[in-house]
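Trainee: Attaching a predicted model along with its sequence, questions to come.
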Amino acid sequence: MKVSKLYIYPIKSLRPTPLTTAAISPEGIKYDRRYMLIKVEPGKDEAEPTLKNMHIPHFPEMGLFQTAVEFPKDNDDTGKIIVTYNPPSTQEMDDPRPCEMKQIEIPIRIRLTQVKTMKEMKVVMHQSSTTGYVMDDEYDDWFSECFGFPVILAYLGKCSREVLGTLTPENRNNVPW
């Protein structure tokens, strides 16, 4: 087998970053899917808002964001994800979203001492839950302005989740349980 291209998605469902080399960790390719975006949907009749994971099939505007990575050079360096928002060149007059390209930098590695001070949140992906951490308001505000609705940037870091799934059809009947 020959690997011809390799990508990571530092923020789940945004456009990927190409790699020339990759380090593998127990969680998979290092720095892959460290963050995810969550839409805040207002509650009805003063109910608490609900949170909805954002995936590109349901939020195609996620394709307007390009990611690049500057990896940490040493233990003191957090590295960074550079997210570039590239809105369409033609935009409706009543669309409140920015119409010019803009960027934000997000640390790719959060120190454990920082994580301990962050607000925890339950994140469920494909019926499997894990812990996420709410990033600072500056990131939520930036993404919310670009999308035109409230968004939370959640840091997943090294939190793992159980991967639930089914076996391929040809193996489903051969399972001993």
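Mentor: Perfect, I can see it now. From a predicted model like this one, the values you see are computed outputs, not experimental measurements. Numbering: from 1, shown residues only.
Trainee: From here on, just use CA atoms for contacts and neighbour counts.
Mentor: Will do.
Trainee: Check what contacts the longest helix seen in the chain and list those residues.
Mentor: Looking across the chain with DSSP state H, the single longest helix is helix 137-147. Defining contact as C-alpha atoms under 8 Å, 6 or more residues apart in numbering, one finds that helix 137-147 is touched by 61, 85, 97-98, 104, 106, 150-153.
Trainee: which ones are touching the spatially most central residue of the chain?
Mentor: The residue lying closest to the centre of the chain (C-alpha atoms, centre = their mean) is residue 36, at 2.3 Å. If a contact means C-alpha under 8 Å, 6+ apart, then residue 36 has 11-13, 53-54, 153-156 as its contacts.
Trainee: what would the residues you listed look like in JSON lines with secondary structure, neighbour count and distance to residue 1?
Mentor: Formatted as JSON lines, those follow (DSSP: H, G, I helix; E, B strand; the rest coil; neighbours: other C-alpha atoms under 10 Å; distance: C-alpha to C-alpha, whole Å):
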{"residue": "11", "secondary structure": "strand", "neighbour count": "26", "distance to residue 1": "28"}
{"residue": "12", "secondary structure": "coil", "neighbour count": "19", "distance to residue 1": "27"}
{"residue": "13", "secondary structure": "coil", "neighbour count": "20", "distance to residue 1": "27"}
{"residue": "53", "secondary structure": "strand", "neighbour count": "18", "distance to residue 1": "34"}
{"residue": "54", "secondary structure": "coil", "neighbour count": "18", "distance to residue 1": "33"}
{"residue": "153", "secondary structure": "strand", "neighbour count": "24", "distance to residue 1": "36"}
{"residue": "154", "secondary structure": "strand", "neighbour count": "25", "distance to residue 1": "35"}
{"residue": "155", "secondary structure": "strand", "neighbour count": "25", "distance to residue 1": "33"}
{"residue": "156", "secondary structure": "coil", "neighbour count": "22", "distance to residue 1": "31"}
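Trainee: Below is an additional structure, to be compared with the one above:
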Amino acid sequence: MSRPLVIQDLYVYPIKSLAGIRLSEAKVEERGFQLDRRWMLVDESGKFISQRTFPLMVLLQVKIGEDSLTVYHQSNPDELIRIPYDYEGEENLSVKVWDDEMRASLVDKEFDNWFSSMLGMKVRLVKMPDTTERKVDPKYAVNGESVSFADGMPYLLIGQESLADLNSRLDSPVSMNRFRPNIVFSGGDSFVEDSLKKIQIGEVDFQVIKPCSRCVMVTVEQETGAKGAEPLKTLATYRKVGNKILFGQNMVALSTGVIRVGDELRPQ
């Protein structure tokens, strides 16, 4: 009898492209885990910035508090800012994530100045208001779902065995955090997630939608911000379909609730 699939890690990324946070349980909402990618840094034109072009963003660590996020540079934890969850500035602006344009709230100039100083470039911190509906591409949506500031889909699922398979082909193993998943499970064969369609975790149902196409962001070492050729170079030798390199599966939630590390992942 095959070993059950069990949730090993849950991750949330409150500010897009900054360091992620491992959780023991997470609240599943339509547009992603609660707090996931609800904030974002944009340039002066309103376009999102990410580790793809600014890899040192990963050195900004984020902690979840009762009523606020705490952000600090990993080299200087004492120089920090706190961003209250319920705080939104009165000024709105149009922001862009890839081809999607949407309204976002500027949070406060104090935060703009802090992030600009940390990153050495002029940026602004924005928050996605509840009133902003950024729809999942209709080609992939099941029930007309909305998504946060994530690249395109609310959830990313990866099996630990898939990473083990990749690492067996690399000279230096890489950590799962390179791939910025929301849900990591153990058990099963490598890339078993490719064959999943509908799954249940705890009492929550998800629909697996499509493979996740990977970019240079996975070449950023999440502990240092250093970039290299791997693991994209090796993934391209056996995970390339057409012109896309695939690793992990994008999902939408079909229901809401709380899921926990240790929950069983049950294919439906």
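Mentor: Alright, I've got the coordinates. In this text, all values refer to a predicted model and were calculated from it rather than measured experimentally.
Trainee: Quick check: TM-score for this pair?
Mentor: TM-score of the superposed chains, computed with TM-score structural alignment, normalised by the length of the first structure, equals 0.69; 137 aligned residues with a C-alpha RMSD of 2.3 Å.
Trainee: I would like the range of the second structure that aligns with the longest helix of the first structure, please.
Mentor: Under TM-score structural alignment, the alignment places helix 137-147 of the first structure onto residues 109-119 of the second structure.
Trainee: That stretch vs the first structure, mean deviation?
Mentor: Aligned to the first structure and superposed, stretch 109-119 of the second structure gives a mean residue distance of 0.6 Å (mean C-alpha distance after the TM-score superposition for the first structure).
Trainee: Any idea how far that stretch is from the middle of the chain?
Mentor: 22 Å (C-alpha atoms, centre = their mean, to the nearest Å).
Trainee: what comes up buried for it?
Mentor: 111-116, 119 (16 or more other C-alpha atoms under 10 Å).
Trainee: Kindly report the same for stretch 50-60 of the second structure.
Mentor: Applying 16+ other C-alpha under 10 Å to stretch 50-60 of the second structure flags 50-52, 55-60 as buried.
Trainee: farthest-separated two in the residues you listed?
Mentor: Farthest-apart pair in these is 52 and 60; separation 15.0 Å (C-alpha to C-alpha).
Trainee: for the first structure, what spans make up the helices?
Mentor: Ranges of helices in the first structure, per DSSP H, are 112-115, 137-147, 169-172.
Trainee: With distance to residue 40 of the first structure as extra columns, can I get the ones you listed in CSV?
Mentor: Shown next, in CSV, are the helices of the first structure (distance: least, C-alpha to C-alpha, whole Å):
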stretch, distance to residue 40 of the first structure
helix 112-115, 22
helix 137-147, 10
helix 169-172, 37
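Trainee: Enumerate every residue touching the nearest residue to residue 105 of the second structure once chain neighbours are set aside.
Mentor: Excluding its sequence neighbours, the residue lying closest to residue 105 of the second structure (C-alpha to C-alpha, 6 or more residues apart in numbering) is residue 92, at 4.5 Å. Counting by C-alpha under 8 Å, 6+ apart, residue 92 of the second structure touches 103-106.
Trainee: where's residue 92 of the second structure relative to residue 267 of the second structure, distance?
Mentor: Noted for residue 92 of the second structure: a distance of 42 Å to residue 267 of the second structure, by C-alpha to C-alpha, to the nearest Å.
Trainee: Likewise for residue 32 of the second structure?
Mentor: 20 Å.
Trainee: okay, those two: which has more neighbours?
Mentor: A side-by-side neighbour count of residue 32 of the second structure and residue 267, using other C-alpha atoms under 10 Å, places residue 32 first with 26 against 15.
Trainee: number of nearby residues for the counterpart of residue 123 of the first structure in the second structure?
Mentor: Here residue 123 of the first structure is matched to residue 95 in the second structure, going by TM-score structural alignment. Residue 95 of the second structure: 24 surrounding residues under other C-alpha under 10 Å.
Trainee: Pretty sure residue 95 of the second structure sits against residue 124.
Mentor: No. With contacts counted by C-alpha atoms under 8 Å, residue 95 of the second structure stays clear of residue 124, the gap being 10.7 Å.
Trainee: who touches both of these two?
Mentor: residue 42.
Trainee: Could you check how far the residue mapped onto residue 63 of the first structure from the second structure is from residue 77 of the second structure?
Mentor: Under the alignment (TM-score structural alignment), residue 63 of the first structure maps onto residue 58 of the second structure. For residue 58 of the second structure, the distance to residue 77 of the second structure (C-alpha to C-alpha) stands at 14 Å.
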